[in-house]
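1. Next come a sequence and a model predicted from it.
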Amino acid sequence: MHCFFFLYLFFISFVFACVFFFFLLRYDDYCNAKFRYSYGIEVFMSPVIALHEDLQKRLEEYRSTRGFSPVKWIEHKCAALNEYMASHGLKVCVTSVSGGIDSAVVLALCSRAMRMPNSPIVRNVGICQPICSSAWALARGRENIQSCGALEVIVDQTELHKQLSRIVETAVGIDGQNFARGQLRSYMRTPVAYYVAQLYSQEGNAAIVMGTGNMDEDGYLAYFCKAGDGVVDVQLISDLHKSEVFLVAQELGVPANTLQASPSADLWEGQTDEEELGFPYDFVELYTGWCLQLSDEERQSFLHSLSSDARQQYEKYKDACENTHRRNAHKLRGPINL
C-alpha cells in the first residue's frame, strides 16, 4: 500500500515537472520569438509591447503595399553614399557605435559601400564611447565593428563624465539628476566623433560623421538628443521604418546579439525604448505610414472596423505617440530665429 502511494506521488511529481519544463521552453521561445514580416523575411526581435491583432493585420497590409526590398534598398543606398562621397571629395565615414541595431546597420552600410568598385571611401571608422554604460553595449558595439571589418576606436569617457558633471553642478549650484546626466553623456559623444573626423581630415582623408536615425524614432518621434546624436553630417537610414532597419540588418549580416536585442538607449539597467515610450515602434510605423495618410472619412471607417479592445489600444498609443511628437518637435525645426 505504501509502495503504491509513493509511486503515485512520484508519478504526479513527474507530470508536474514535465509541464513546468515545457512551460519554460515555450516561454524561452516566446522571449526569443521569430517575427515573420509580410516581406517574407524572418528576423529575430524580442517582443516588448505587442499590437492588438486587428492593428497588426492593418500593419501587415501597409507593409505589403510598401513592398520594401532590403537587397534593392542596400544597393541603392550604398551607390548614393559613394556618389555623395565622391562628389564632395570625402574619403572617411565615422560612426558612433552604441551596440544597437541602427548604428550597426549604418556601419555595415558604409563597409558595403566601401567594397563596391571605385568607391572613394578608404576608411570606415566605428567609435565606441562607453560613459557609465552597460557592459553589453560595449561588447555588442565591438562585435558589430569587427563583424563588418571597420576600424575600431574606443574612447571611454566615464571618469571624464563624472568630473565634468561634478564641476558644472558645483558651479551652477544644482545637483544633476539621472535624466540631465544622461543627456550629458550624449552631448559628450558629439565632439569626440567630430574630433576623430577632424584627425582623419588633417591627414588628407576628409571625413564625415554618419547619422543613425530612422524614420520612426528620429523622423516622427524625434527620439534623439538634439545636441548629441542629432548632430551629424549625413543620414543613411532616415527613410526606413524600425522594422525595415532589422530587415536590412539581417541582409547585411549584423551579429545575432544585436538582431535579437530589444532596442535600448541604455539609459538605465534593463531599459527598453518601447517600455519608456509606452508604445511599440510597430505602432509608429502603422500610424505614420498608414493612418496619417487617410482622409477623415477613411480614418473613421477604419476606427469603426476595429474591435473595442483594438480601438482602445489605438487611441491610447495614438495619444502617447502624438504627445511625444509634439514634445520633441522643436528638435526637428532647428534654431529659432526671432
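-> Great, that's in hand. For clarity, every value in this text was computed on a predicted model and none was experimentally measured. Residues are numbered from 1 along each chain as shown.
2. make it CA atoms for all contacts and neighbour counts henceforth
-> OK.
3. hey, where'd the strands end up in this structure?
-> Using DSSP state E, the strands of the chain run over 34-36, 42-44, 92-96, 123-128, 151-154, 207-211, 234-235.
4. quick one: contacts of the longest one?
-> Right, the one you point to is strand 123-128. Contact with strand 123-128 is made by 91-98, 107, 110-111, 114, 138, 141-142, 145, 150-156, 193, as judged by C-alpha atoms under 8 Å, 6 or more residues apart in numbering.
5. Make a ChimeraX selection of the buried ones in the residues you listed.
-> To isolate the buried ones among the contacts of strand 123-128 in ChimeraX, judged by 16 or more other C-alpha atoms under 10 Å, type:
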select :91,92,93,94,95,96,97,98,107,110,111,114,138,141,142,145,150,152,153,156,193
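6. Comparison target, given below:
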Amino acid sequence: MSSFNSNKVASHIIDWLNVYIKDIPVNGFIVGVSGGVDSAVVASLCARTNKKVILLNMPIRQAQSEFNRAQKQIDELTDKFDNVSGLKIDLTQSFECFESALPEYVNDNQLAMANSRARLRMTTLYAIGQANGLLITGTGNKIEDFGIGFFTKYGDGGVDLNPIGDLLKSEVFELASHLEVIDEILAAKPTDGLWGDERNDEDQIGASYDELEFAMSFNGDRSELSERQMEVLSIYEKLNSINQHKMKPIPVCNLKGIK
C-alpha cells in the first residue's frame, strides 16, 4: 500500500504557492493546460490558493481529443472556483506564420518544429501572465525535469516556479485523483501534445513512467535485472546524459584571473 498522503501533499503545495508570492508584487498564477495529468494537477492546486488564476488552452493543430480534455478540465475548474478564469488562444495561425518565415530544411526538422510549438506557448503565457501580474507555473514532474530531461528548453521548461517538480508521475496520478481531475485525463496516456497527432510520451521515450521510476531509483546489482529492465535502464541513462544541458544551470565562462 502506498505511503503517499495526497491530502498532506496537496495542502503543503498550496501553502507553498501562497507563501512564495506573499511578499512579491504579483496577483497569482497562470497555467497552460494541455489535456494531460500534470497540467491538470497544477491547475487544480493553483485554483485552491484562492489567488487569481488564469488557465490557458493553446492549441496548435492539436489532436481534438487533447484539446477537448484540456477545455473540459478548464471548464470544470472555472465553474468550481470563482478566482479561476479560462482562456482559449488558438496559436495555429501564429505558428504557421512562423513556419513560413523559416528555411525549408528547418520546417522539415520535426523535432525543431515540435519544440517551437512549446516555445510559442511559453511566449504566450509570459505575455498574458505579465499583463495580469501572474507567475508562469510549471507543470513538469520529477522524472521529466530531473530524470530524463523530457521537456523543451525555454518552452514548457520556461517557467517562474514549479509546484510538482518533486513528484514522480505515479504520485501525480494519485494527487490527481484526490483533486478530482476529470476522468478523461486520468484515463489518457501521457503526451506532450507537440506533434499534432495521437503519439504519447511512451511512444517517444521507449519506456513507461513506471519503468522510468524504477530506473531513476535503481542502485542495485545489474546482473540480477531482466532483459527489459536493462533496456529501460539504458534508455534512462542515455536520456539523462544527453539532456544534462537542460537540467544544469547555463554555463558561464569564468574570467577570474583573466580580466
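-> That came in fine, so what should we check first? Model, not experiment: these values are computed from the prediction.
7. Any idea what the TM-score comes out to?
-> Here the TM-score for the pair of chains, by TM-score structural alignment, normalised by the length of structure 2, is 0.90; 247 aligned residues with a C-alpha RMSD of 1.6 Å.
8. re the thing from before, can you tell me which of the strands of structure 1 is nearest to Q300 of structure 1?
-> Distance to Q300 of structure 1, taken as C-alpha to C-alpha, is lowest for strand 34-36 among the strands of structure 1, at 29.1 Å.
9. ok, L167 of structure 2 touching K142?
-> Yes. Using C-alpha atoms under 8 Å, L167 of structure 2 is in contact with K142, at 5.3 Å.
10. So what's the residue count around the alignment partner in structure 1 of R119 of structure 2?
-> Matched to structure 1 by TM-score structural alignment, R119 of structure 2 sits across from Y187. As a burial measure, Y187 of structure 1 scores 18 neighbours (other C-alpha atoms under 10 Å).
11. swap in S234 of structure 2?
-> S234 of structure 2, neighbours per other C-alpha under 10 Å, totals 13.
12. how about stretch 78-95 of structure 1, which residues of structure 2 does it hit?
-> By TM-score structural alignment, stretch 78-95 of structure 1 lines up with residues 14-31 in structure 2.
13. quick one: terminal-to-terminal distance for that stretch?
-> 15 Å (C-alpha to C-alpha, to the nearest Å).
14. ok, and what's touching it?
-> Stretch 14-31 of structure 2 has contacts (C-alpha under 8 Å, 6+ apart) with 39, 42-43, 45-46, 48-49, 51-56, 125, 129, 132-138, 163.
15. Kindly reformat the strands of structure 1 as JSON lines containing distance to A265 of structure 1.
-> Shown next, in JSON lines, are those (distance: least, C-alpha to C-alpha, whole Å):
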{"stretch": "strand 34-36", "distance to A265 of structure 1": "22"}
{"stretch": "strand 42-44", "distance to A265 of structure 1": "19"}
{"stretch": "strand 92-96", "distance to A265 of structure 1": "13"}
{"stretch": "strand 123-128", "distance to A265 of structure 1": "14"}
{"stretch": "strand 151-154", "distance to A265 of structure 1": "18"}
{"stretch": "strand 207-211", "distance to A265 of structure 1": "15"}
{"stretch": "strand 234-235", "distance to A265 of structure 1": "19"}
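16. any idea how far L111 of structure 2 is from the closest residue to S34 of structure 2 other than its chain neighbours?
-> The spatial neighbour of S34 of structure 2 that comes closest, neighbours along the chain excluded (C-alpha to C-alpha, 6 or more residues apart in numbering), is A70 at 5.4 Å. The gap separating A70 of structure 2 from L111 of structure 2 is 23 Å, by C-alpha to C-alpha.
17. what does D192 of structure 2 give?
-> 12 Å.
18. okay, these two: which has more neighbours?
-> The neighbour comparison of D192 of structure 2 against L111 (other C-alpha under 10 Å) goes to D192, with 20 against 13.
19. The more buried one corresponds to which position in structure 1?
-> Using TM-score structural alignment, the partner of D192 of structure 2 in structure 1 is A265.
20. same question, L77 of structure 2
-> Counting by TM-score structural alignment, the partner of L77 of structure 2 is C148.
21. how about the nearest residue to that match once chain neighbours are set aside, what does it touch?
-> Leaving aside its chain neighbours, C148 of structure 1 sits nearest to A108 (5.7 Å; criterion: C-alpha to C-alpha, 6+ apart). For A108 of structure 1, the contacting residues are C148, L252, V254, by C-alpha under 8 Å, 6+ apart.
22. if you set the cut-off to 10 Å instead, what comes out?
-> 102, 114, 124, 126, 144-145, 147-150, 248-249, 252-254 (C-alpha atoms under 10 Å, 6 or more residues apart in numbering).
23. ok, so of the residues you listed, who is nearest E275 of structure 1?
-> Nearest to E275 of structure 1 out of the contacts of A108 of structure 1 is D102 (C-alpha to C-alpha; 18.2 Å).
24. could you measure the closest one against M210 of structure 1, distance?
-> Here D102 of structure 1 is placed at a distance of 11 Å from M210 of structure 1 (C-alpha to C-alpha).
25. So for these two, which residues contact both of them?
-> Common contacts of D102 of structure 1 and M210 (C-alpha under 10 Å, 6+ apart): L236.
26. Nearest to W73 of structure 1 among the strands of structure 1 would be which one?
-> strand 234-235 (14.5 Å).
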